[in-house]
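The following block contains a protein sequence and its predicted model.
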Amino acid sequence: MDHAAVLALYDRDMREGARPDGPGARVERHHTVVRQVGPPHGWNGVVWSDLDETTADAAIAEQVRYFAGLGREFEWKLYGHDLPVDLGKRLRAAGLRPRPEETLMVAEVADLPLDADVPDGIRLLPVTDAAGVDLVADVHEKAFGTDGTRLRHQLLTQLTGDRDDMVAVVALAGDEPVSAARLELVPGTRFAGLWGGGTVPGWRGRGVYRALVAHRAEVAADRGYRYVQVDATAQSRPILARLGFEPLTTTTPYVSA
């Protein structure tokens, strides 16, 4: 993989050319910043910027004022290659708080093993209704220890919209949800995103996460996407690397207070 070329393509397609991530969201291009304003319970934040030492502080202050005026918390998604090189320090000085760093990893769908076996005792259930969304949120809360309310609203909104750009799946052991994940398909780009992959503690290390990656990559291949990408945690990065994903850069969410 030509890392520099793929990263440049990712920046152009997925960040500078960002599309709304669901019904009711809008993307705004304001001078040197691209931001999303989400619906209630949706995601708000900055996805791309073109800044330097002379423009960064003013642009940060402008976004803080803008989202504060809307009464919204927001996230500035900082990538490791973004400029200026001290942009993270400037975001912290403006009152934004960094969350744990992740790694942007990308693979060509054609290079991935799409025939990963589903572990014995596990069946994969497509999410098509509110009951399935509840299962996803339940896994999310147990796997990550965080509130799944926003995720529940997001998935319900996407399922009831007229777009066909999200696929969610739950892994069940009997009737118990033990892992869940979703695939975000971005029309007009070459990238499909793997999001929300999480497995409850008692089922980690048994191949469930790997099976969900293969399932979603197969869907992306069927839809004609060339690449799949994921913001990988330290826990999932070794699994993804073994499957053929390659790191391109880091990404750190900076969130408003």
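Sure thing, it's come through. Residues are numbered from 1 along each chain as shown.

When you work out contacts or count neighbours from here on, use the C-alpha atoms and nothing else.
OK.

What is the burial count for residue 100?
By other CA atoms under 10 Å, 10 other residues sit near residue 100.

Can you tell me the closest non-neighbouring residue to it?
residue 252 (6.4 Å; CA to CA, 6 or more residues apart in numbering).

Just to check, that neighbour is in contact with residue 98?
Yes: taking contacts as CA atoms under 8 Å, residue 252 lies within contact range of residue 98: 6.6 Å.

Now the helix or strand harbouring residue 132: buried residues?
Secondary structure assigned from DSSP states H and E places residue 132 in helix 130-144. Burial within helix 130-144, assessed by neighbour count using 16 or more other CA atoms under 10 Å, is assigned to 132, 133, 134, 135, 136, 137, 138, 139, 140, 142, 143.

I'd like to know which elements whichever helix or strand comes after that helix is packed against.
If you walk from helix 130-144 toward the C-terminus, the next helix or strand you reach (DSSP H and E) is helix 149-160. With contacts taken as 3 or more CA pairs under 8 Å, 6 or more residues apart in numbering; DSSP states H and E, helix 149-160 sits against helix 130-144.

three-state assignment of the residue of the chain most remote from its centre?
Distance from the C-alpha centroid of the chain, by CA atoms, centre = their mean, peaks at residue 54 (30.4 Å). Per DSSP: H, G, I helix; E, B strand; the rest coil, the secondary structure class of residue 54 is coil.

Remind me which helix or strand the most centrally placed residue in the chain belongs to.
For the chain, the residue whose C-alpha lies nearest the mean C-alpha position (CA atoms, centre = their mean) is residue 195; its distance is 4.6 Å. For residue 195, the enclosing helix or strand under DSSP H and E is strand 191-199.

Need the residues that contact the helix holding residue 132.
126-127, 146-149, 151-152, 155-156, 169-170, 177-181, 196, 198-201 (CA atoms under 8 Å, 6 or more residues apart in numbering).

and what of stretch 193-206?
Under CA under 8 Å, 6+ apart, the answer for stretch 193-206 is 119, 139-140, 142-144, 178-185, 208-209, 212-213, 216, 228-231.

Strands along the stretch 1-150 of the chain, start to end?
For the stretch 1-150 of the chain, applying DSSP state E, counting those that start in this stretch gives strands covering 26-30, 33-37, 45-49, 75-79, 97-98, 102-108, 122-126.

okay, pairing it with this:
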Amino acid sequence: MPPREQRFERIMNDRYCVLLGPVARFTQVQRLRLAPGDVVETVAEIRRLVSESGHLDAEWWVGDSATPRDLAKRLLELGLVRAERPPHEPRFTAMALVDAPAEVPGVVARPVETFEEYELASDIAENAFAVPESERAEWRRIARERWEIEKAPESRVKRFLAWVDGQPAATATAVFGDAGALLIGGSTLPEARGRGAYRALVRTRWDEAVRRGTPGLVVQAGAMSRPILERLGFQPVCRIEALLDPSSA
């Protein structure tokens, strides 16, 4: 098994799923299925788990299927806040695509091929998402190890770059599963927006999913990406509220 800083850890039971990433601030709480009387106890349990793991800034994703129905309201009353601090957003839409998106002429988009391109993609994403310097330093510390993992033929994670007029303009990542690909991290430099780089990255990830025999894409769309994804044919599946837990900071 890789060292702790190189891997993801998933802790899941019938009430929740906690995903701990390779850096301390990659902390997500998902798939919440709580009984009304269990909310307070479960929040305390997850707070202990996050603290004991050395993680920070737990982000709770409360989807339409989360229970109880007023879970977001209850979490706010317990001290969580809406995720409005960059790079977070307070609301997302889960979307899916099962038909090929349009090709984008004039934009080159492909998987990264070298560590230098991997670092370039990281810089673009961090700048586009306004990632704090402290978090950037954490990712830079393990960049070489992450690249070695992701470039392996058996890796399910692949990072992509797009070039506009010969200049690096955007990046995105895909996590390939048994039924399709999860699109994450799509980000474009401000000066390159509106030139098709984001759309080209969707198309090249679709092509890779098809190559792997799993022609389907899912994504958690934010305010900027949802209109683009809708035009590409993505359909909404559910809404997600994102909350941050300051007590885990």
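Nice, I can see it. Just so it is clear, the model here is predicted, and its values are computed rather than measured.

quick check: the helix holding residue 132 of structure 1 aligns to which part of structure 2?
Mapping helix 130-144 of structure 1 onto structure 2 (TM-score structural alignment) gives residues 115-129.

again, but for stretch 201-209 of structure 1
The alignment places stretch 201-209 of structure 1 over residues 190-198 of structure 2 (TM-score structural alignment).

Likewise for stretch 53-71 of structure 1?
Residues 36-54 of structure 2 are the counterpart of stretch 53-71 of structure 1, counting by TM-score structural alignment.

And the matching stretch, what's buried?
With burial defined by 16+ other CA under 10 Å, the residues of stretch 36-54 of structure 2 counted as buried are 39, 46, 47, 50.

Residue 133 of structure 2 versus the last one, what's the distance?
This means residue 50 of structure 2. For residue 50 of structure 2, the distance to residue 133 of structure 2 under the criterion CA to CA, to the nearest Å works out to 22 Å.

go on, the second one?
Residue 46 of structure 2 sits 27 Å away from residue 133 of structure 2 when distances are taken as CA to CA.

Kindly report the same for the third one.
In this structure, residue 47 of structure 2 and residue 133 of structure 2 are separated by 25 Å, where distance is defined by CA to CA.

Weed out the non-buried ones from the contacts of helix 130-144 of structure 1.
Looking at the contacts of helix 130-144 of structure 1 with 16+ other CA under 10 Å, the buried ones turn out to be 127, 148, 151-152, 155-156, 169-170, 177-181, 196, 198-200.

Now do the contacts for the aligned partner of residue 24 of structure 1 in structure 2.
In structure 2, the residue matched to residue 24 of structure 1 (TM-score structural alignment) is residue 7. With contact set as CA under 8 Å, 6+ apart, residue 7 of structure 2 has these partners: 21, 22.

again with the one 10 residues further on
For residue 17 of structure 2, the contact set (CA under 8 Å, 6+ apart) comprises 10, 11, 29, 30, 31, 32.

If we use 10 Å, what do you get?
Under the criterion of CA atoms under 10 Å, 6 or more residues apart in numbering, the contact partners of residue 17 of structure 2 comprise 10, 11, 28, 29, 30, 31, 32, 33, 46.

For the nearest residue to residue 73 of structure 1 once chain neighbours are set aside, give its distance to residue 45 of structure 1.
With sequence-adjacent residues excluded and distances taken as CA to CA, 6+ apart, residue 73 of structure 1 is closest to residue 256, at 5.7 Å. Look at residue 256 of structure 1 and residue 45 of structure 1: by CA to CA, they are 10 Å apart.

Same question for residue 208 of structure 1.
The spacing between residue 208 of structure 1 and residue 45 of structure 1, counted by CA to CA, is 32 Å.

Kindly report the same for residue 71 of structure 1.
Taking CA to CA as the measure, residue 71 of structure 1 falls 13 Å from residue 45 of structure 1.

same question, residue 225 of structure 1
Computed as CA to CA, the residue 225 of structure 1 to residue 45 of structure 1 distance reads 26 Å.

try residue 97 of structure 1
According to CA to CA, residue 97 of structure 1 stands 13 Å off from residue 45 of structure 1.

Find residues that contact each of the two.
Any residue near both residue 97 of structure 1 and residue 45 by CA under 10 Å, 6+ apart counts here, and that gives 75, 76, 253, 254, 255, 256.

with these in mind, which one is nearest to residue 160 of structure 1?
residue 75 (25.7 Å; CA to CA).

hang on, that closest one packs against residue 253?
Yes: with contact defined as CA atoms under 10 Å, residue 75 of structure 1 and residue 253 form a contacting pair (6.1 Å).

tell me, what's touching those two both at once?
Shared contacts of residue 75 of structure 1 and residue 253, counting by CA under 10 Å, 6+ apart, come down to 45, 46, 96, 97, 98, 99.

Residue in structure 2 paired with the fourth one?
I take that to be residue 97 of structure 1. When the two structures are superposed using TM-score structural alignment, residue 97 of structure 1 falls opposite residue 81 in structure 2.

on that earlier part again, quick check: neighbours shared by residue 252 and residue 98 of structure 1?
Listed as contacting both residue 252 of structure 1 and residue 98 by CA under 10 Å, 6+ apart are 75, 76, 77, 78, 88.

Please give me every residue in contact with the fourth one.
Just to be clear, that refers to residue 78 of structure 1. Contacts for residue 78 of structure 1 (CA under 10 Å, 6+ apart) come out as 46-49, 87-88, 91, 98, 101, 250-254.

ok, 8 Å please
Neighbouring residues of residue 78 of structure 1 by CA under 8 Å, 6+ apart: 47, 88, 251, 252, 253, 254.
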